[in-house]
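[1] below: sequence and its predicted model.
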Amino acid sequence: MKTHFFVLLLSLTFLSLQASPPPFFTSANRDTQNLINFKAALSNPSLLQNWLPNQNPCTFTGVECHETTNRVSSIGLANIPLTCDFHLVATFLLTLENLESLSLKSANISASISFPPGSKCSSVLSYLDLSQNSLSGSVSGIATLRSCPALKSLNLSGNSIEFSVLEEKSSGLRGLSFELLDLSFNKIVGSNAVPFILSEGCNELKHLSLKGNKVSGDIDFSSCKNLQYLDVSENNFSSSVPSFGKCLALEHLDISANKFYGDLGHAIGGCAKLNLLNVTSNKFSGPIPVLPTASLQSLSLGGNLFEGDIPLHLMDACPGLVMLDLSSNNLTGSVPSSLGSCTSLETFDISVNNLTGELPVDTLLKMTSLKRLDLAYNAFVGGLPDSFSQHTSLQSLDLSSNSLFGSIPTGLCKGPSNSLKELYLQNNRFTGSVPDTLSNCSQLTALHLSFNYLTGTIPSSLGSLYELRDLNLWFNQLHGEIPPELMNIKALETLILDFNELTGVIPSGISNCTNLKWISLSNNRLSGEIPESIGKLRSLTILKLSNNSFYGRIPPGLGDCRSLIWLDLNSNFLNETIPPELFKQSGSIAVNFIRGKRYVYLKNDKSEQCHGEGNLLEFAGIRLEQLSRISSNHPCNFSRVYGEYTRPTFNDNGSMIFLDLSYNMLSGSIPAAIGSLCGIPLPPCGSASGSSSNLGHQKSRRRQASLAGSVAMGLLFSLFCIFGLLIVAVEMKKRKKKKDSALDVYIDSRSHSGTANTAWKLTGREALSISLTTFELKPLRKLTFADLIEATNGFHNDSLIGSGGFGDVYKAELKDGSIVAIKKLIHISGQGDREFTAEMETIGKIKHRNLVPLLGYCKVKEERLLVYEYMKYGSLEDVLHDKKKTGIKLNWAARRKIAIGAAKGLTFLHHSCIPLIIHRDMKSSNVLLDENLEARVSDFGMARFMSAVDTHLSVSTLAGTPGYVPPEYYQSFRCSIKGDVYSYGVVLLELLTGRRPTDSSDFGDNNLVGWVMQHAKLRISDVFDSMLLKEDPSLEMELLEHLKVACACIDDRPWKRPTMIQVMARFKEIQAGCGLDSQSTTATEDGGFTAVEMVEMSIKEGPELSKQ
């Protein structure tokens, strides 16, 4: 009986087990169901093909399970374009009960972070990576993740999460205690973002990254005692650097690309465990402070204002230091020999400083682990020895823009173990030939030897450098042919050989270099036909063959270069017609545009000897002051200089943006495929022609009406009345004819314009009635666009009185007999009316007796006309340097008056305008002279407005004109009032010396500033204009005092230059010291003087000017 009962009990137990599956099996089913539901909700479920019902979820793509429970513990679906919103993730994935880790990096997750009501997050989820997605919403959305109690690591970098003012009043992220929080590269803005994020405190926080946002304000991490990694780089912090002294665990600190200042050494003095410190691109100044170096492996101090010598205390970090960046500061002196003890150093960058002395070869050779060495933009001298070949681990060597001389060593890559990949020796004084042994550098990818004095031929052995991508040898004295062997380098992307003496033809094998993107062979002596095979280079973006002797037709195959946006073939002997196939790439996208290449674009000044629109030059590693060498070797001055890094200028509908075929022997018609351009040599503009035709009919009708009216009046009035009316009619007809003629000239000039803006067509005459916007000048208020055209005879060349980088200037006589100057701005596509109006309204309100006032402006479609007060004697440049043109000779009294007047105008801009105005292009041609020979500064405010829009490429304009540009502008494009002071100093030198700022016949490769500095060490009186001392030898002491002011203004160090107020004060002292009348020399608020000015009184010493 007992036995039967026991068997029955076992049977029932077995049946119950069969009927009820184990709990873990049911839970696994729930995991599977969640995953299957998530897949079904995707727009493209096929992305997760093996996520199938009734299958073990542990076999699903990206899914991992716990070994014992068989429950889903980790999901990794990074880089799979799931394309869903966060709601799906929260509903089906975060609710998996045993989920510990979820990575959805770059999975195209969108919407804001919010947890569905009633859903319960996994209680063991500790790691969540949602980086590189499209998440939006506010930072406060993170607070909904409180339902994930174990969450310690959250990565939301690379999204669009914002921080709003409303969030500042919320409770922050209370209830969340992260160990890792990454919010880098979002849209977090404001000064309270950090306090909000740290509202729960940061006792547990070990890793925090806010990089790439716009966070500002004061920050305090002193309570974050366990913080090991902190990155707040690329934000808007502009305060004194906070103290990190209590962050004793801190190992990684990156505060780069902000505007921090203050005592860096004190702020991090207690961070003994730091192994990475990056403070690049801030405002730290003074000597490099003592830093905690015991554990340092990477130290980046570049892009600040540190000055003085490289401190010896940095050597304390040498045992473990792997990377040292001191670039872009104001460091002076030589490289300490003790740096040779940094034998672990792999990257050493001291570029863009003022370091001097012999190239520290011995010290550098002791750094046996070096892989990257950058000494560019310093003043090192000496030669480059063969012993550099001992650096077998060196991969990148940059010695550009120094004063190294001698020959390039033949043994630079001696031995099979060399690792050199990049060699930058441009802008030095190397002579001799290009060593053919450079072919031993078998791993070389970049070879830059431009702007030296190399002679001989290009070695054919370079053709064996099969990894070479960049070959830049421009501006040397190389001759011979382009070696056909170079065409074996299939990796070649840039071939820059401009400004040499190369002859022969372009090798036909150039089509083998299928990766070529930039070919520049201009200003050589090349000949032959342009190879049709260039059309096979589908990645070609820039092709420059100008100023050679190419002949034959333009190859139609160039139209197959679908990425070609820059084609310059000017000044050759090309003939036949322009092939329409050339433009079939229009509308394609230049996906292969060469990125990140530093360049300058020199816009030509349009003089008679100047051919072509301009010159695009690769300019990496070359000081921009070397542009003066280009102008001395090229018969063309340039009116504007642009400089930046190449990048695409369109997104989805591109086409050629620069085409120069001028100065050839082309014939025939312009292909219609070129686009909707009009005007000679293209077909006439239809609307404008129509307007001209209608105008003729109107004239005819008016003549008939006038004649009929005269006959009728003759029947009714006496002969006396007839004669009277005829006289009136004739005068009116003459005046109208003159006006119509001017309009015809203008319209015709628009139709015959050869610029890229000729697509604009006048659609009738309604535009001509648009009125001039004026600034408190009643006589001008009734003027219209048509009146301005009439006053300049249709902007005829006879009315042209000057040209500049911003446009042409015309003399205009108005109906009331008054004379004004009209500046016709260069045409700019895409220029906004709102920006133009706002800028002109600002400039128009600026009034000072030493500034040329803007009287008004007028805008009609693409035309922008500015009306200024007319200056009788034109520019100081013309009066001082072109006496034959002006017939005026300036004595010292007149020059002194001009110097002080210009200084007063500039002082007003700097110190009396709110906000202050930086001129950016101060030069003698922008100092105009009125009827009293009073200096008036012109074009203020224009450079800032024009720089953002006047260009074919996306660039930052190099502010200023060569010869007037301060040296710091060549290192960065940031302008300052001290830059204006430098330019004013050059103008003052012009007045003292009578010489132009750049003149190859006077200075060779030098300029006026360098020439004065050289002569200052010799016989100083040789600097002054001999005419002044002949006039009065006793002037020498006064001239010397003014020269001292000029030299102070042109100091290489911006912080050493005086302000314009200080310049004015110094002029006052000079006047008093020379016994000139200075009874009324009290400085006014605008930096000038009181009503009875010393300049006007001192000018009575002699005649201001005399005719030659």
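    Received it, and whenever you're ready, just let me know what you need.
[2] switch to C-alpha atoms for all contacts and neighbour counts from now on
    Fine.
[3] show me the contacts for Glu839.
    Residues counted as contacts of Glu839 (CA atoms under 8 Å, 6 or more residues apart in numbering) are Phe945.
[4] in the helix or strand encompassing it, which residues are buried?
    Assigned by DSSP states H and E, Glu839 belongs to helix 833-844. Residues Met840, Glu841, Ile843, Gly844 are the ones in helix 833-844 that count as buried (16 or more other CA atoms under 10 Å).
[5] show me the helices in the stretch 301-450 of the chain, by range?
    Applying DSSP state H, counting those that start in this stretch to the stretch 301-450 of the chain gives helices spanning 361-365.
[6] and the gap between Val290 and Leu444?
    Distance of Val290 to Leu444, computed by CA to CA, to the nearest Å: 39 Å.
[7] okay, now Phe5: neighbour count?
    10 (other CA atoms under 10 Å).
[8] want to compare, so here's the second one:
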Amino acid sequence: MVAVVVELLALQVPENGYGSINDAKVLAFGEMGFGIFGSFLVLTLFFKPLVCQQPNTDESFVFEFLQKMGLNPPKDYGFSGSFCSWRGVFCDDKGENVVGLEASGLGLSGVIPDTTIGKLIKLETLDLSSNRITALPSDFWSLGSIKKLNLSHNQITGSLSSNIGNFGRLESLDLSFNNFSGSIPEAVSSLSSLQALNLSHNGFESAIPTGIAQCRSLVAVDLSENSLNGSLPNGFGAALSQLKFLSLAGNEILGRASDFTGMKSIIYLNISGNQFKGSVVEVFEGPLEVIDLSRNQFQGHIAQVNFSSTFKWSNLLYLDLCENELSGEFFTDLIHAQNLKHLNLAYNRFTKQRFLQVDMLTNLEYLNLSGTNLIGEIPSNVSSLVSLRTLDLSENHLSNRIPPVLAKNLKVLDLSCNNLTGDIPLMLIGELHGMESFNFSYNNLSFCASQFSRETLEAAFIGSVNSCPIAANPDFFKRRAPKHRGLEIALVLTISMVCLLVGLLFLAFRCRRETRMWVVKQNSFREEQTISGPFSFQTDSTTWVADVKQATSVPVVIFEKPLLNFTFADLLSATSHFDRGTLLAEGRFGPVYGGLLPGGIHVAVKVLVHGSTMTDQEAARELEYLGRIKHPNLVPLTGYCLAGEQRIAIYDYMENGNLQNLLYDLPLGVQTTEDWSNDTWEDENNGIQNEATLVSWVRGLVRRNQALLAIDPKIRGTGPDAQMIEALKIGYLCTAETPSKRPSMQQVVGLLKDLEQITL
């Protein structure tokens, strides 16, 4: 009989464990007896906490929201028992309405459904951060009581609704790390109670709305890593006098330091990676502790400015002015920043100067003076910076020896690209094992560091001399038994002679073969394939590619993505071993190949024709300098590879081709209003129109398959015209604009001999 009652209950209770059993009827109570009634009562009491839920209540709204967002069954996440005791649910004093809901990091995904969260009319705090929510419901903006809203670290797309202005009581809004786009609505001006605003790491565009200046209660604003542009609203700084935290980093905002005048409470200011100009002096006022003005266009002789008397240097903890256009010398006021922990003045336009006075900056943990025109010696008092963890003095003109003792607790050290000489101190060598990274490359140093791997030596000591004695490398200098000495010498000499003879025979055979390997081809072509025209000297890239041994061990350097671990083998795979099928163009500096690196990175790979004249050190330095050049009209150099004797430059792939193609790639015989390339000076009496030189005129005829017109009518027909045309083609090759495409004299002789076989 108990089974019958259980079955009856099962019919009344839905699968999700909730429903109403108030209408359940015990049909056979009289016949079943009191025992059955008792069993039914026990089961009813057992199921009541799970199934007693009234529709259209906050409890039902929250439960439906969690279930439809993928939290199934909810009780596994602490949503069981009494409603107000559910995990992250906070009720009012009566236990009827939800005033707070925290569901961060529960794996909720998709669109928030209507008639769920939007029905919690008493809700004051909502935290749905770190989920996979993609959109908000239409009734979401009816939460008129909301004070704290956190939807950060989700996947919400689209524009931010102007209905945000309905949240008149909102004090904290965090929509960071989503995919919002469009402009920030002017309706934010209605948020008069707003104290914290975080819209960072989205895709917001256009200018910052002027209405934000009406939010005078703001204490913290983070709009970093968007695509905001334009200028700041007038009176921005003065209107937000209570602001303590401001980050506008990683946008395209225009402005000057004076835009922040009036922020008397500001402690944290980060406007890095924008387009601010002018002097930096007006930023230095008030109780600022963190100042980041890096990667802007600030100018001026910073040592000659008078800083505000209201600015307290002793409060300053973090200062970053790198990658601006500051000139002059370091400002002496820095000696008063005795609590400074982070200082970065790298890559400005400072004049040549001695090392910064660091005696008083004993709390420094990070010091970057790379590219600041430092001269002279590294001062020995750097060792007094006992808290220093990072020291970067690269790309300066520092000379003489490295001090015997640098900071003892260093984790990162970069002294590369200077004029340092002498031995690297043994004490410093001994401390390198405890560092995360170090670099002494491109100096005139010597060292003894036999304990480091070959990879470390090649990466961190480029251009330095290993001065270790034989005793420091016993594995490489083992003594041999004297009785075999003579035999070994004889064996080595014999093998050397055999190898030399084989090599000479191979070279002779190869030279003979190469005289016949190249041919002159005439194809229907597009001019972007080669600057020299439709006839090209055929070179074989497999020759130098084969000379590169262990392609997987030759690194490819990518400037802005150092963690990408590409090798020369990846370049070979991307360009099909530099096959002509992947050739994009051939310029005067070398051929350019297209390819796709692992991870879907589309690149253009240029093999530099004159690169072998430079040493590895010179080539790496020049290529790294070129990689720093950023201009909207220049294709950025993204990386390089030193493969044997070849120097390979890696550029971003330009889908629409280059300027040469756009200017000159016009269909033959088609004249357009944009065909300005023929608008050259003319002389009516020279018999040759529209051309400046005889060579270019003849080359143009050969390119257009009209070589016969270049032959003087007086000799035309006196011999095989085909031979004359082929002779012109040889001349075409010998006058190629790219020297590497011109044949050698031996090959020219071979071509001329082949002309004898051409008949009518």
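    Perfect, I can see it now. Quantities reported herein were computed from a predicted structural model and do not represent experimental measurements.
[9] neighbour count winner among Val290 and Leu444 of the first structure?
    Leu444 (23 against 16).
[10] skipping adjacent residues, who's closest to the more buried one in space?
    Lys421 (3.9 Å; CA to CA, 6 or more residues apart in numbering).
[11] surely that neighbour and Thr445 touch.
    Yes. Using CA atoms under 8 Å, Lys421 of the first structure is in contact with Thr445, at 5.2 Å.
[12] what's the overlap in contacts for these two?
    By CA under 8 Å, 6+ apart, no residue touches both Lys421 of the first structure and Thr445.
[13] for Ser238 of the first structure, give me its contacts.
    Ser216, Gly217, Asn258, Lys259, Phe260, Tyr261.
[14] out of these, which end up buried?
    Ser216, Asn258, Lys259, Phe260, Tyr261.
[15] select from those every entry located in helices.
    Counting by DSSP state H, no part of those is found in helices.
[16] nearest to Ile822 of the first structure among those?
    Lys259 (42.4 Å; CA to CA).
[17] distance of that closest one from Leu305 of the first structure?
    11 Å.
[18] overlap in contacts of these two?
    Taking CA under 8 Å, 6+ apart as the criterion, Lys259 of the first structure and Leu305 both touch Lys283.
[19] if we can go back for a sec, counterpart of the residue nearest to Leu444 of the first structure over in the second structure?
    Matched across to the second structure, Lys421 of the first structure falls on Leu317, judged by TM-score structural alignment.
[20] now swap in Ala791 of the first structure and tell me
    So, by TM-score structural alignment, Ala791 of the first structure is left unmatched.
[21] now Asn275 of the first structure
    Alignment note (TM-score structural alignment): Asn275 of the first structure maps to Glu171 of the second structure.
[22] show me what contacts the spatially closest residue to its match that is not a sequence neighbour?
    Once flanking residues are discounted, Glu171 of the second structure sits nearest to Leu194: 4.1 Å by CA to CA, 6+ apart. Applying CA under 8 Å, 6+ apart to Leu194 of the second structure gives the contacts Arg169, Leu170, Glu171, Ser172, Leu173, Cys215, Ser217, Leu218.
[23] mean deviation, the helix or strand containing the fifth one versus the first structure?
    Meaning Leu173 of the second structure. Using DSSP H and E, Leu173 of the second structure falls within strand 172-174. Its aligned residues in the first structure lie a mean 0.7 Å from strand 172-174 of the second structure after superposition (mean CA distance after the TM-score superposition for the first structure).
[24] which SSE is His602 of the second structure in?
    strand 601-608.
[25] residues of that strand that come out buried?
    His602, Val603, Ala604, Val605, Lys606, Val607, Leu608.
[26] tabulate the residues you listed (TSV), appending distance to Trp86 of the second structure.
    TSV is the format used below for those (distance: CA to CA, whole Å):
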residue	distance to Trp86 of the second structure
His602	51
Val603	54
Ala604	58
Val605	60
Lys606	63
Val607	65
Leu608	68
